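>>> give me the fold of what follows.
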Amino acid sequence: MKKLTAILITITCSFLLVNCKSDNKKEDFTALTKNYFDDKNVLDPLGATQNGQNEYNDQLQFDMTDGYRNSQAAFFDKYQKAIQTIDTTKLSEEEKNSYQIIKW
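The predicted model follows:
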């Protein structure tokens, strides 16, 4: 239950950071990608550990629970909405790749 609460708090805080308006759209996209991958690691700590993110080594999610599925749905909804606000014409090629990953 504590892990679920921590996940929900992390997602909520990330949501607030993503929604903060900035004059610099590049900083917005950089923050969006950082928050996306941080939130993704929280949802999949085993995958994060496999990818070298060692701060998740002591965590494990049970993805067969309603709580996990709700957190996962909130994660995808959040980033689906956030990605729609990005102007892709101003992104570098590397950023366009990140954009496509998040969009997928």
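>>> make it CA atoms for all contacts and neighbour counts henceforth
Fine.
>>> next, count neighbours for residue 5.
11 (other CA atoms under 10 Å).
>>> tell me which element it is part of?
helix 2-19 (DSSP states H and E).
>>> buried stuff in that helix?
7, 8, 10, 11, 14, 15, 18 (16 or more other CA atoms under 10 Å).
>>> output the contacting helices and strands for the helix or strand following that helix.
Downstream of helix 2-19, the first helix or strand assigned by DSSP H and E is helix 25-43. Helix 25-43 is packed against helix 2-19, helix 66-83, helix 93-103, with contacts defined by 3 or more CA pairs under 8 Å, 6 or more residues apart in numbering; DSSP states H and E.
>>> I have a second one here; can you model it like the first so I can compare?
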Amino acid sequence: MPRVVTTHGKPRSEKAFSSWFAEAAVAAGIAGKSAHGLRKSRAMALAEAGATAHQIAAWTGHESLSEVQRYSKAADRKRILSSTDQEQKLETSKTQNGNRGANA
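Okay, the predicted model is just below:
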């Protein structure tokens, strides 16, 4: 929960913070950005750079590591899928349960 206060010193609700942030982004000339979207982008960038779940949580303020692990899993998948050409060209050998096995 953001710790941002109103002009009267009262804490903003999560919904009010989101609205306030969106308006501030438009005023700054960066329309189409949300607080959640920027938080998610930062979490993904950290995960892709190899940060641990605890490091990501510290930066983004997540209280639950299970939420942060989503970003880590997505980064791991992206890293695997963008592996080297040599890894992508590896032949998958068939097992005995497959078509080429001795007992097939």
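>>> TM-score for this pair?
Here the superposed chains carry a TM-score of 0.29, computed using TM-score structural alignment, normalised by the length of the first structure; 52 aligned residues with a CA RMSD of 4.2 Å.
>>> returning to that earlier point: in CSV, list the helices and strands packed on helix 25-43 of the first structure along with distance to residue 38 of the first structure.
Below are those laid out as CSV (distance: least, CA to CA, whole Å):
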stretch, distance to residue 38 of the first structure
helix 2-19, 9
helix 66-83, 11
helix 93-103, 12
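>>> of all the ones you listed, which one is nearest residue 30 of the first structure?
helix 93-103 (8.4 Å; CA to CA).
>>> need the residues that contact the closest one.
Identification of contacts with helix 93-103 of the first structure by CA atoms under 8 Å, 6 or more residues apart in numbering yields 33, 36, 79, 80, 83, 88.
>>> need these in CSV (columns: neighbour count and distance to residue 72 of the first structure).
Formatted as CSV, the contacts of helix 93-103 of the first structure follow (neighbours: other CA atoms under 10 Å; distance: CA to CA, whole Å):
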residue, neighbour count, distance to residue 72 of the first structure
33, 20, 17
36, 21, 12
79, 18, 11
80, 14, 12
83, 18, 17
88, 15, 25
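>>> mind picking the two most distant members of those?
The widest separation within these (CA to CA) is 17.0 Å, between 36 and 88.
>>> show me what the helix holding residue 5 of the first structure is packed against.
helix 25-43, helix 66-83.
>>> picking that back up, nearest to residue 49 of the first structure among the helices and strands packed on helix 25-43 of the first structure would be which one?
Comparing those by CA to CA, helix 2-19 comes nearest, at 16.7 Å.
>>> what about the strands in the second structure?
Using DSSP state E, no strands are assigned anywhere in the second structure.
>>> ok, longest helix in it?
Longest helix in the second structure by number of residues (criterion: DSSP state H): helix 65-81.
>>> list the buried residues in that one.
68, 69, 71, 72, 75.
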